[in-house]
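Q: Just a sequence and a predicted model for now, questions to come.
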Amino acid sequence: MVVDTSALVAIMTNEPARQWLTDQLSQASERFISAPTAVELGIVLEARRTSSTGIAHRLLRDARITIRPFDSALTERALEAWRRFGKGRHRAALNLGDCFTYALADATGLPILCTGDDFRHTDLHVLAP
């Protein structure tokens, strides 16, 4: 699976879907996050002051989520995601961070673990509570 920031923030902030998301993570044989999404996760967690410095890295390590590099091919996929599903262009209203997650899921063919409805309005498989 490809893990979106929304899923990990929901886990870290004890949102109602926390247990379901944790179960999905533990059942997955593969867990990936794009490098820019990992940066976004760190920024979001530290900005919310829900955690100390480095918590995002520890969360990714403990959940055995592999950070995937973001190369030129993924860059093109992310741009295409914005063209097709970007905010102000489509009902999915993907933002910048969403486009990074979309690109990796599109490239790997893996489902996206997330919260919210944005990815449900794209052409990818989504795991959401």
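A: Structure's in. What do you need? As the structure is a prediction and not an experimental result, all values here were calculated from the model.
Q: CA atoms for contacts and neighbours, from now on please.
A: OK.
Q: Okay, residue 45 and residue 126: tell me how far apart.
A: 23 Å (CA to CA, to the nearest Å).
Q: adding another structure so you can compare the two:
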Amino acid sequence: MPVQVIHDAEYCRISVASYLELSMVIEMQLGPHGMRQAEMFLRRAEFHIEPVSVEQGELARQAFLDFGKGRHKASLNFGDCFSYALAKEKNEPLLFKGKDFAFTDVPRVM
């Protein structure tokens, strides 16, 4: 289902901070081949890797204070805080799996 939602979307974004976190996790778990697969998926889905603005930095910081790991049920990590910040700055819903973002105030795609 999420792949279809991505396919049907007009525009897909990922924060460069979240992209770095994704790269680190995939490289550690699946190695270079896994990262090549992830990069191919992002290209085919026409994801736009967005730079981090100062405003996003402030929004990410506030996301940690409000919803961060060890502070709130949402338990947002570093990359999550930047996903949250990008969605808030662009006033767009967020596609996510799991329950973490469900405990925040960011709108959900599905």
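A: That came through, no problem. The model shown is predicted, which means the values in this text are computed figures rather than measured ones.
Q: so where do the helices sit in the first structure?
A: 5-12, 18-27, 35-47, 55-62, 72-85, 96-108 (DSSP state H).
Q: Most tightly packed of these?
A: Most buried of those, by mean neighbour count (mean count of other CA atoms under 10 Å): helix 96-108, with a mean of 22.
Q: against the second structure, where does it fall?
A: Taken onto the second structure by TM-score structural alignment, helix 96-108 of the first structure occupies residues 78-90 there.
Q: And the matching stretch against the first structure, how far off on average?
A: When the first structure is overlaid, stretch 78-90 of the second structure sits 0.5 Å from its aligned residues on average, using mean CA distance after the TM-score superposition for the first structure.
Q: How far away from the center of its chain is that stretch?
A: Put simply, stretch 78-90 of the second structure sits 6 Å off its chain's centre (CA atoms, centre = their mean, to the nearest Å).
Q: Find the residue at the geometric middle of the second structure.
A: In the second structure, the C-alpha nearest the mean C-alpha coordinate belongs to residue 83, at 3.6 Å (CA atoms, centre = their mean).
Q: Provide a list of residues in contact with that one.
A: Contacts for residue 83 of the second structure (CA atoms under 8 Å, 6 or more residues apart in numbering) come out as 14, 15, 18, 94.
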